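In: this is a predicted model, with the sequence first.
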Amino acid sequence: MKKIMTVFGTRPEAIKMSPLVKELESRDNIETIVCVTGQHKEMLHQVLSVFDIAPDYDLEIMKHNQDLFDVTMAILDRIKPILVAEQPDVVLVHGDTSTTFATALACFYLRIPVGHVEAGLRTHNIYSPYPEEFNRQAVGLVSAFNFAPTEQAKANLLKEGKDEASIFVTGNTAIDALATTVNGDYRHEVLDWVDDARLITITAHRRENLGEPMRHMFKAIRRVVDEYPDIKVVYPIHMNPKIRELADEFFGDSDQMKIIPPLEVVEFHNLLANSYLILTDSGGIQEEAPSLGKPVLVMRDTTERPEGIAAGTLKLVGTEETTIYENFKLLLDDDATYQTMSVAANPYGDGTASRQIVDILLEKLS
């Protein structure tokens, strides 16, 4: 019997780790331990509820106005006694959050093997995205198992000197999650509001885009909305009050735009599935949208997911108003460009990543 612990703390992590937790729980020869940090709180537990996951441990670190110091120190302090008591054979962390970094560091201090899910993503700019690029590179230094979603991610790890025997290309568990959440008959009051208009979904929350970059992003979107009466825009907004203030300034008086609270995972995935196109500065959406056949304009200057750019389903448009405006309009006006981005191949796997990861762990830990 192998003891495998998963640790995650944010909504995006929970979405991508939940299919893996369910796969672990389905195996008779694995004792599964689930620890959540509570880096996000309400949004995290919404996802756990959807996937019917009850954590064994909740560090409950979230506090008002927490910063990177608060998150990192609280996790290190609270996870140590759990790791010491449980002594797992391996701890699985995901991606690039502060939860992932702090957990991997704690495991390193205690000489507990780390399995890094979604390993090998890189922009090669330590401050973009911030602090995520540092987090994922740092975790890569200590991980014993590197579950890369693509061949490009594997190549990144090899260039950094990782042992090829520790790298496994599995696809992305985000695609596994979509198989559970997307429903062709899904109905929601937001979709009723959209009616027969073209639905545009936007998400914007990155720390490095706060301030002037986000003002440029929002101004470009508002210009397009005012020119196209046949579109409606839905913005599930991040809880950061600074983002809400900016969104209200640019979008609050438009009857074609609806600012809504963060959606639980089933609602959000089905919103994406019903969208005409998506504008985002998020990471996970860049993986989910190709599976759904949705063009994505990425409002960032760099991306750690170049596979989507190469496949043609994503376009990197930065944060300058004119560039976003022109590319947004192009996808609304040019059917050929839209169709090319809609049918691009999904580079992120076939929805079996969780099964592959568990099979690999059982083989390597035996």
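Out: Looks like it came in fine.
In: contacts and neighbour counts: CA atoms only from here.
Out: Will do.
In: okay, now the closest residue to Pro229 other than its chain neighbours: neighbour count?
Out: Closest residue in space to Pro229, ignoring its immediate chain neighbours: Gln256 at 7.8 Å, by Cα to Cα, 6 or more residues apart in numbering. Look at Gln256: counted by other Cα atoms under 10 Å, it has 21 neighbours.
In: contacting residues for Gln256?
Out: Contact criterion Cα atoms under 8 Å, 6 or more residues apart in numbering gives 225, 229, 231-233 as the residues in contact with Gln256.
In: between these, which is nearest Glu208?
Out: Val233 (23.2 Å; Cα to Cα).
In: and the closest one, which of the three is it?
Out: For Val233, the secondary structure call by DSSP: H, G, I helix; E, B strand; the rest coil comes out as strand.
In: how close does it sit to His269?
Out: Going from Val233 to His269 by Cα to Cα, to the nearest Å gives 16 Å.
In: repeat that for Ile200.
Out: In this structure, Ile200 and His269 are separated by 14 Å, where distance is defined by Cα to Cα.
In: ok, now Ala102?
Out: Using Cα to Cα, we find Ala102 at a distance of 29 Å from His269.
In: and for Gly283?
Out: 14 Å.
In: so the two - more neighbours on which side?
Out: Here Gly283 and His269 are compared on neighbour count by other Cα under 10 Å; more neighbours surround His269, at 22 against 15.
In: now do the same contact list for the closest residue to that one other than its chain neighbours.
Out: For His269, the nearest residue in space outside its immediate sequence neighbours is Val182; the separation is 6.1 Å by Cα to Cα, 6+ apart. Under the criterion of Cα under 8 Å, 6+ apart, the contact list for Val182 reads 266, 269-270, 273.
In: can you pull out the helices in the stretch 201-350 of the chain?
Out: 212-227, 241-251, 265-273, 285-292, 306-311, 321-333, 335-342 (DSSP state H, counting those that start in this stretch).
In: use this one as the comparison:
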Amino acid sequence: MKLLSVFGTRPEAIKMCPVIKELEKQTEIESIVCLTGQHEEMLNQVIERFKIKVNYNLRIMKKNQSLTDITCNVLMQLGQVLENEKPDMVLVHGDTSTSFAAALSAFYHHIPVGHVEAGLRTYNVQSPYPEEFNRQCVDMITDLFFAPTEYAKEQLLNEHKKQSQIFVTGNTAIDALNITVETSYYNTNIEWCENHKMILLTAHRRENIGVPMERIFEAVNKILDKYSDVRVIYPVHKNPKVRQIAQKYFGNNSKVRLIEPLDVYDFHNLMNKSYFILTDSGGIQEEAPSLGKPVLVLRDSTERQEGVMAGTLKVVGTRTEQVYCEIERLLTDKEEYSRMSHATNPYGDGYASKRIVEIIKEYLKGK
């Protein structure tokens, strides 16, 4: 049995590497790994940390690449990999343009698709963009749906996907945390925040670039002007537009530390040391609850409704006053902070990868 795992971004790698490590233990499965290189530098950090053997790297990344560039280049180059390897299944993750193009290529070659983290939905194809479109399209051609939660499974059933093909596994992000987080972790960023409440900020999503991001950063600066016991650490995305806005709003603020993107080990441990998290990311919404960290989601909607329902996440949008008020509430309202930090984690027990691999083995044996 031969399985080809395809991914190309840092968030995908964080969630796929635990699955690949589990696949490497299997004597009856030949595990082939193909990187697209959609995010080259940040992707490589994760690969090195998890010590993953890479068989193919398409290296599609180029300066100012468009969604069309990514999709077309993956389709063109992955097709040759599929012809060479003839895998029994292609495994993709989540909602990136890499996942969409890889699943489509597998479909064109009549190869079954396994979708890790299937069933997440906002049902607004413009938010998040283009991720909502990508994941719905992937699930149109998926053969095995690895839903992280019962809620995700319900979305798939509502779309008339076959129940026999849907498996609730938990989220592989929790598996990764079990590998990376260390209670004794310490570095200079944590030292800089000693005796302060450390807020970890991430903001990079396409639909937030521009006015929404500027409003978010304005709210953060207003908080820092008012509260002397707060500091912010912001690993800034490589996107030049994001960096320009970050520098404009935080470049002269001594209470904000702008740092380079972190590898998965450092980032997970920084999350664990934070007071709470401001983010427009998807994966962090799943990881932070496992660490007991409240998350304010800097978006108008989220496909991670389980976290909202459990109380670990709060969607606060991007308007300055709303973001400011919600940050202030977590800083000053001890009951609200305690409620969010002690809410039940809805995303699994750290054994999602084992379940996924066992399901794939049974499926391929049946084939």
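Out: Structure received. None of these values were measured; they are calculated from a predicted model.
In: where does the TM-score land?
Out: Structural agreement between the overlaid chains, expressed as a TM-score with TM-score structural alignment, normalised by the length of the first structure, amounts to 0.99; 365 aligned residues with a Cα RMSD of 0.6 Å.
In: re the thing from before, and the helices of the stretch 201-350 of the first structure as a markdown table, adding distance to Ala148 of the first structure?
Out: Supplementary listing: the helices of the stretch 201-350 of the first structure in a markdown table, determined by distance: least, Cα to Cα, whole Å:
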| stretch | distance to Ala148 of the first structure |
| --- | --- |
| helix 212-227 | 31 |
| helix 241-251 | 32 |
| helix 265-273 | 23 |
| helix 285-292 | 13 |
| helix 306-311 | 13 |
| helix 321-333 | 31 |
| helix 335-342 | 24 |
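In: which of the ones you listed sits closest to Glu42 of the first structure?
Out: Closest of the helices of the stretch 201-350 of the first structure to Glu42 of the first structure is helix 265-273, at 12.2 Å (criterion: Cα to Cα).
In: for that closest one, name the packing helices and strands.
Out: helix 42-50, helix 173-181, helix 285-292 (3 or more Cα pairs under 8 Å, 6 or more residues apart in numbering; DSSP states H and E).
In: quick one: contacts of the shortest one?
Out: Contacts to helix 285-292 of the first structure, defined as Cα under 8 Å, 6+ apart, come from residues 172, 174-175, 178, 272-273, 295-296, 298, 305, 308, 313-314, 342, 344-348.
In: again, 7 Å this time
Out: Helix 285-292 of the first structure is contacted from outside by 174-175, 273, 308, 313, 346, 348, using Cα atoms under 7 Å, 6 or more residues apart in numbering.
In: okay, Phe175 of the second structure and Glu40 of the second structure: tell me how far apart.
Out: I think there's a mix-up here, since residue 175 of the second structure is Asp and not Phe. Between Asp175 of the second structure and Glu40 of the second structure the distance, using Cα to Cα, works out to 23 Å.
In: more neighbours, those two?
Out: Asp175 (24 against 19).
In: what sits against the nearest residue to that one once chain neighbours are set aside?
Out: Computed as Cα to Cα, 6+ apart, the closest residue to Asp175 of the second structure that is not its neighbour in sequence is Gly350, at 4.2 Å. By Cα under 7 Å, 6+ apart, the contact set of Gly350 of the second structure is 172, 174-175, 178.
In: try it again at 8 Å.
Out: Taking Cα under 8 Å, 6+ apart as the contact definition, Gly350 of the second structure lies against 170-176, 178.
In: which one of those residues is nearest to Phe217 of the second structure?
Out: Nearest to Phe217 of the second structure among the contacts of Gly350 of the second structure is Ala173, at 27.5 Å by Cα to Cα.
In: which residue packs closest to the closest one, ignoring adjacent ones?
Out: Lys15 (5.0 Å).
In: so how far is the one helix or strand the one you found maps to from its chain's centroid?
Out: If you go by DSSP states H and E, Lys15 of the second structure is part of helix 10-23. Per Cα atoms, centre = their mean, to the nearest Å, the displacement of helix 10-23 of the second structure from the mean C-alpha position of its chain is 11 Å.
In: ok, average deviation of it from the first structure?
Out: With both structures laid over each other, helix 10-23 of the second structure and its partner residues in the first structure are 0.3 Å apart on average (mean Cα distance after the TM-score superposition for the first structure).
In: mind listing residues that contact that helix?
Out: Residues from elsewhere that reach helix 10-23 of the second structure (Cα under 8 Å, 6+ apart): 5, 7, 29, 31, 39, 42-44, 46-47, 50, 52, 93-94, 172-173, 175-176, 264, 283, 353-354, 356-357.
In: identify all contacting residues around the next helix-or-strand element following it.
Out: Moving toward the C-terminus from helix 10-23 of the second structure, the next helix or strand (DSSP H and E) is strand 30-35. Under the contact criterion Cα under 8 Å, 6+ apart, strand 30-35 of the second structure has outside partners 1-8, 20, 23-24, 53-59.
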